[in-house]
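Novice: here is a sequence together with a model predicted from it:
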Amino acid sequence: MSRPHPDPSPARLILGSSSVYRKQLLSRLGLQFETMIPDIDETPLAGEAPETTALRLAREKAAAIAARSGPALVIGSDQVATLDGRQIGKPGNHTNALQQLQMMRGREVVFHTALCLWDGRRPDAATAAQLCNVQTLVRFRDLEDAELDAYLRIEQPYDCAGSAKNEGLGIAILESIRSDDPTALTGLPLIALTGMLRQAGVRFFGSGNADPQ
């Protein structure tokens, strides 16, 4: 594999997401980036496996932004939580969140965090996308309703699939987290992403320039 050659102009980097959590994670890398909101239908297809849903939506988010952004690197990501193979969405309110936590207590939930890096500098869409899925296995503590209710009223994680913010107080209701990428559960797997960005020519310790291989 040939190594990319430095270019005097850094590649434009776009995060295709409205998530404040993903924005905070990407900021850790010290790269300049923009955010755009992908306008796509995120409804799972009939009979679609959870992993397939996450991968498809991550790719569609990146592709939708790339279609209107020109020669840029676009990050798309999507997360699907499952219990016994059943998808668990964002609760949206307190009642739904409490029902989720009651259902998951003492049990293991699988989080599929899909990631796509779309290189808009490549003319061929078939080779523009790097795609992967990172699995995280999360076991929830077997807690009483009163404690689960109290947690929700403090942190109000109603925009989080699984109704818990592992980067915040939600860590106290979790028994274990198993993953190859510790940032995947929060919504953006940085280990996988930095590998993809390197493949696209991004340098983290130097100029940070990128050029298509």
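Specialist: Done, it's in.
Novice: please count neighbours and contacts with C-alpha atoms only from this point.
Specialist: OK.
Novice: could I get the full set of strands for this protein?
Specialist: In the chain, the strands defined using DSSP state E lie at 12-16, 34-36, 72-83, 86-88, 108-119, 129-140, 174-179.
Novice: doesn't G89 make contact with Y158?
Specialist: No - Y158 is beyond contact range of G89, at 10.1 Å (criterion: C-alpha atoms under 8 Å).
Novice: related to what we said a few turns ago, just send the strands of the chain back as TSV, with distance to L101 too.
Specialist: Output for the strands of the chain, formatted as TSV (distance: least, C-alpha to C-alpha, whole Å):
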stretch	distance to L101
strand 12-16	29
strand 34-36	31
strand 72-83	11
strand 86-88	11
strand 108-119	11
strand 129-140	8
strand 174-179	11
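Novice: ok, second structure coming up, stack it against the first:
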Amino acid sequence: MRPLVLASGSLYRRELLQRLQLPFVCHSPNIDETPHANEEAVTLVQRLAVAKACTLRKQFLQHLIIGSDQVAVLDGQIIGKPGSRAAAIAQLQTASGRSLTFYTGLCLLDSASNRLQVDCVPFTVHFRQLTDAQIERYVDREKPFDCAGSFKSEGLGISLFRTTEGEDATALVGLPLIRLCDMLNQAGIEVP
């Protein structure tokens, strides 16, 4: 089997990829993730997913390299990771009763042939109407400061949702496994 590399330092992505029960190594790429002027979310996440994978090409010459990037969008504006309690509370207050769409860019690079497979998988979260007390209790319990949208859907964050919409719930966490399985199968890695 061709060796796999996850071009990420994300614990969340590492845990997701482990579900496929394939051996892999992780290596965090060092890239500039600044959006270009007027860059659309889909274009941004695909560009960054490709950049993460391609940055590792010279280190891993005979590998399949997985790059992924994600942004959340509310009313056409990209929402980043909050970084603090106050910012997380503010993000969730803004999202209360509304919908937030996550765009997850995915790239599989065959470093031996330089063949790229690239896609973007959307997933939408429809929030309940939340009170300030609910938001504060949630933020204080899970401390989602490193999560775009200020929640962890794999934990208590699920209680904030009215419904979700999308083809692959793992895209919400940051690595769309259904689409990745398609890409791996096309690259000759049979999953399962």
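Specialist: On my side now, so go ahead. Everything numeric in this text was worked out from a predicted model, so none of it was measured.
Novice: TM-score for this pair?
Specialist: Superposed pair, TM-score by TM-score structural alignment, normalised by the length of structure 2: 0.98. Supporting alignment: 192 aligned residues with a C-alpha RMSD of 0.8 Å.
Novice: any idea which of the strands of structure 1 is most buried?
Specialist: strand 108-119 (a mean of 27; mean count of other C-alpha atoms under 10 Å).
Novice: that strand: average distance to aligned residues in structure 2?
Specialist: Compared with structure 2 after fitting, strand 108-119 of structure 1 deviates on average by 0.5 Å (mean C-alpha distance after the TM-score superposition for structure 1).
Novice: quick check: which helices or strands does that strand pack against?
Specialist: Applying 3 or more C-alpha pairs under 8 Å, 6 or more residues apart in numbering; DSSP states H and E, we find strand 108-119 of structure 1 packed against helix 50-66, strand 72-83, strand 129-140, helix 190-199.
Novice: where does stretch 110-117 of structure 1 end up in structure 2?
Specialist: Under TM-score structural alignment, the counterpart of stretch 110-117 of structure 1 in structure 2 spans residues 101-108.
Novice: how far does stretch 166-178 of structure 1 sit from its chain's centre?
Specialist: 17 Å (C-alpha atoms, centre = their mean, to the nearest Å).
Novice: which bit of structure 2 covers that stretch?
Specialist: Stretch 166-178 of structure 1 maps onto residues 153-165 of structure 2, going by TM-score structural alignment.
Novice: go on, stretch 187-198 of structure 1?
Specialist: With TM-score structural alignment as the criterion, stretch 187-198 of structure 1 aligns to 174-185.
Novice: what does that stretch rub up against?
Specialist: Outside of stretch 174-185 of structure 2, the residues within contact range by C-alpha atoms under 8 Å, 6 or more residues apart in numbering are 12-13, 16-17, 68-70, 104, 106, 108, 117, 121, 168-171, 190-191.
Novice: what do you get if the cut-off is 6 Å, keeping everything else the same?
Specialist: By C-alpha atoms under 6 Å, 6 or more residues apart in numbering, the surrounding residues in contact with stretch 174-185 of structure 2 are R13, T170.
Novice: quick check: the aligned residue for G16 of structure 1 in structure 2?
Specialist: Following TM-score structural alignment, the counterpart assigned to G16 of structure 1 within structure 2 is A7.
Novice: and the gap between that match and P23 of structure 2?
Specialist: 14 Å (C-alpha to C-alpha, to the nearest Å).
Novice: neighbours of T127 of structure 1, how many?
Specialist: 10 (other C-alpha atoms under 10 Å).
Novice: who's in contact with it?
Specialist: So T127 of structure 1 contacts nothing (C-alpha under 6 Å, 6+ apart).
Novice: check E142 of structure 2 too.
Specialist: Contacts of E142 of structure 2 by C-alpha under 6 Å, 6+ apart: none found.
Novice: what do we get in structure 1 for it?
Specialist: Checking TM-score structural alignment: E142 of structure 2 goes with E155.
Novice: gap between that match and Q199 of structure 1?
Specialist: Taking C-alpha to C-alpha, one finds E155 of structure 1 at 38 Å from Q199 of structure 1.
Novice: ok, back up a step: so which of the strands of structure 1 gets nearest T95 of structure 1?
Specialist: strand 86-88 (14.4 Å; C-alpha to C-alpha).
Novice: tell me, the closest one lands on which residues of structure 2?
Specialist: Under TM-score structural alignment, the match for strand 86-88 of structure 1 is residues 77-79.
Novice: who touches the matching stretch?
Specialist: Contacts for stretch 77-79 of structure 2 (C-alpha under 6 Å, 6+ apart): A72, V73.
Novice: could you do stretch 15-30 of structure 2 as well?
Specialist: Against stretch 15-30 of structure 2 from outside (C-alpha under 6 Å, 6+ apart): L4, V5, L6, A7, S8, G9, K52.
Novice: what of stretch 97-116 of structure 1?
Specialist: Contacts of stretch 97-116 of structure 1 (C-alpha under 6 Å, 6+ apart): 51, 54-55, 58-59, 75-83, 91, 130-142, 163.
Novice: run the last query once more with 7 Å
Specialist: Applying C-alpha atoms under 7 Å, 6 or more residues apart in numbering, the external contacts of stretch 97-116 of structure 1 come out as 51, 54-55, 58-59, 62, 75-83, 91, 129-143, 148-149, 158, 162-163, 184-185, 187.
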